[in-house]
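J.: Quick check, what structure comes out for this input:
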Amino acid sequence: MKIATLQFAPRLGDVEGNIRRADDLLIRGKDGLRLESMRPEVLVLPELAFSGYNFPSLEAIKPFLEPQRTGPTAKWAQETAKRLKCKVCVGYPEIESTASSSSSSLEHGDSNSSSGDKYFNSLLVVDENGSILHNYRKRFLYYTDETWASEGEAERSFYTFNFDRENNPSEQNKIQATFGICMDINPYKFEVPFTDWEFANRVIDSRSPLVIISMAWLTLLDKEELAALSDQPDMDTFQYWIKRFWPLLEKKMEHDGDVDGDTTGSAKKVIIVFANRAGEEPGAEGKDPARYAGTSAVVAVTQKPNPSSAGASSASDFDVKILCWDIMGAAEEGLCFADTKADPKLVFGMAPRSDSD
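T.: As a prediction, this is how the structure comes out:
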């Protein structure tokens, strides 16, 4: 599968300017190649890609809330998907207008208005024909989201894609995908145990071979440290993301099929797309600016049965590796691209645990 993410540094509240910046970067392409010639099957953009993220209140973000089907993000996604002939996933701040308020709209401490309108941090998914396929709403809210958004539903995390195979256009390959937005991969409100692994277990239980995560992930690095990294990834952030998928390294994968159309192999893999943003946004009321970690990446966790483990029944019977096809720098803007049929750039093996671990 050919997967692209667009990492860039949106300016808070500059929707038109951010769309122009995204278009410019897509036209620029990667390594001298235009994105059209790279023929991606999926393009993923960051969380709240065109509005920016660090709004301090409902009143601040209200001018940028969009209806699901008619807002500037939907229009851009539809036009871009048709032009690139690929599926597009892009984050946006959603408003859902309702006739009247309900008691449920005030659950979980959300910030919906008394008019009955509901607001969500959402991810729109559009197909090659410009049709809206899916709309995922962020399930686990970060404290910034809690000032204006409602929690989404876990049931919306999943969608089954149809992909035409390049070697046989008449054949469609159904791929179950699990969607997440940034904080979704963390423990709920940072209150449940770290090792509950809610999101990773959802991936395993749903038997999804494809995971798409749209992000506005912050970094603890200061401005000088980010500048020093330049085009190098924030490896502390990258390692933390991988750690949040630890169950994929320890439990046997049970999904059928493969994102690349292989239904016969004994090896299993789950592709994980981390689509983050870069740059910084001003803090509210004298607070420090919000700085973002960049480091967008396309990786896979793979399990291949060990020759000595006939009838392998757990991940300990498999050779487990982490493959990485591409990873962006922390402060870099541009395309992260992977062809998961090609050899990865990086391969990480699992070291055996010692008795003291």
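
J.: can we go C-alpha only for contacts and neighbour counts from here?
T.: Will do.

J.: list the helices and strands the helix or strand in which Ser170 is found packs on?
T.: Ser170 belongs to strand 168-181 when assigned by DSSP states H and E. Strand 168-181 sits against strand 158-165, strand 210-214, with contacts defined as 3 or more CA pairs under 8 Å, 6 or more residues apart in numbering; DSSP states H and E.

J.: Which of the ones you listed has the highest mean neighbour count?
T.: strand 210-214 (a mean of 24; mean count of other CA atoms under 10 Å).

J.: Quick one: distance of that strand to the chain centre.
T.: 4 Å (CA atoms, centre = their mean, to the nearest Å).

J.: Beyond that strand, next helix or strand please.
T.: Next along from strand 210-214, by DSSP H and E: helix 223-229.

J.: Residues touching that following helix, excluding its own?
T.: With contact meaning CA atoms under 8 Å, 6 or more residues apart in numbering, helix 223-229 is reached by 291, 329-331.

J.: this one as well, want them side by side:
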Amino acid sequence: MAFTGYVFENKESIMPYLEDAETGTTVQWAKAQALRLHAFVMVGYPQIIKGNPDKYYNSVCFIGRNSDLIETYQKTHLYTTDENWADEGPGFKSIYVPGLGKVGFGICMDLNPYRFEADFMAFEFARFHLQQQTDIILCSMAWLSSVSNNQINYWCRRLLPLYYDVYGNDEESQTDRQNLGANGNRKVLFVVANRTGTEKGTNFCGTSCVIYISSQKQISPLNILNDHEETVMVVDTSHTLQNL
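T.: Presented below is the predicted three-dimensional model:
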């Protein structure tokens, strides 16, 4: 929600900023940037789907190089701030995109256990993308600052199943173990764009990053910004994901 801000108290307060997935201000901006840069563009916004009743979502649009809308993803795991106004999305997504491979989407709380009530070791988000054999995970964030200030470590820990065997002996775990070892050395890029600064007394932690993950128990940052840095990060990944 880069253009609207993130901290809304209720449905009434966010109503003026709601957009549809095709003609909304944010989506139109993203399409224009995709054409200008001949690039894929992803950006978050508060989405409305008209109906009876209307549905509100914390969403991202993913735009192709020719300004076509490839995908809309609605946040699956809601944070308390989202629960003030947003509906829960239908589920995680991973799609094949020519030129990129399998692309998965996430928004902030998606990385956490569902409502902070699910088992921490369930790893819902990571296991989904392991099963889908996702190559690139793109996450739009409004992640809050914390006392421990170790967001990168925490995000990587939440992706543990992508690079380490954490499973038991049940059938589902056996399938996950097979997916972890599929095609030898699985490689994944984890890309985070997280906001900095303060909104209505809420502080955000920045630390946007691109992390390389390998199923051979390897995880390493390709670039990380600091907690207050606002810039354009450019990372050459051409030698990282040669399996695409």
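
J.: where does the TM-score land?
T.: Superposed pair, TM-score by TM-score structural alignment, normalised by the length of structure 2: 0.88. Supporting alignment: 227 aligned residues with a CA RMSD of 1.6 Å.

J.: that older thread, tell me the angle of the strand holding Ser170 of structure 1 relative to strand 210-214?
T.: With axes from the mean of the first three to the mean of the last three CA atoms, to 10 degrees applied, the angle from strand 168-181 of structure 1 to strand 210-214 works out at 50 degrees.

J.: which part of structure 2 lines up with the very next helix or strand once past strand 168-181 of structure 1?
T.: Scanning forward in sequence from strand 168-181 of structure 1 by DSSP H and E, the next helix or strand is helix 198-206. Helix 198-206 of structure 1 corresponds to residues 124-132 in structure 2, going by TM-score structural alignment.

J.: Next: stretch 54-71 of structure 1.
T.: With TM-score structural alignment as the criterion, stretch 54-71 of structure 1 aligns to 7-24.

J.: which residues in structure 2 form strands?
T.: 41-49, 55-63, 69-74, 93-97, 101-107, 136-141, 187-194, 198-199, 202-203, 209-214, 218-224 (DSSP state E).

J.: export those to CSV and tack on distance to Ser13 of structure 2?
T.: Listed next are the strands of structure 2 as CSV, based on distance: least, CA to CA, whole Å:
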stretch, distance to Ser13 of structure 2
strand 41-49, 12
strand 55-63, 12
strand 69-74, 20
strand 93-97, 29
strand 101-107, 21
strand 136-141, 21
strand 187-194, 23
strand 198-199, 15
strand 202-203, 17
strand 209-214, 31
strand 218-224, 34
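
J.: of all those, which lies closest to Ala122 of structure 2?
T.: strand 101-107 (16.7 Å; CA to CA).

J.: Now that closest one on structure 1. Mean distance?
T.: In the superposition with structure 1, the average deviation recorded for strand 101-107 of structure 2 is 1.0 Å (mean CA distance after the TM-score superposition for structure 1).

J.: which residues in structure 1 does that strand match up with?
T.: Using TM-score structural alignment, strand 101-107 of structure 2 pairs with 175-181 in structure 1.

J.: Could you do stretch 66-84 of structure 2 as well?
T.: Counting by TM-score structural alignment, stretch 66-84 of structure 2 corresponds to residues 129-147.

J.: So what's the gap between the matching stretch and the chain middle?
T.: 11 Å.

J.: cool, and stretch 83-93 of structure 1?
T.: 12 Å.

J.: now stretch 82-95 of structure 1
T.: 12 Å.

J.: and it, which stretch of structure 2?
T.: The aligned range for stretch 82-95 of structure 1 is 35-48, by TM-score structural alignment.

J.: Which parts of that stretch count as buried, going by neighbours?
T.: 35, 40-48 (16 or more other CA atoms under 10 Å).

J.: next one: stretch 184-204 of structure 1
T.: 184-188, 197-201, 203-204.

J.: what lines up against Asn153 of structure 2 once you look at structure 1?
T.: Checking TM-score structural alignment: Asn153 of structure 2 goes with Gln239.
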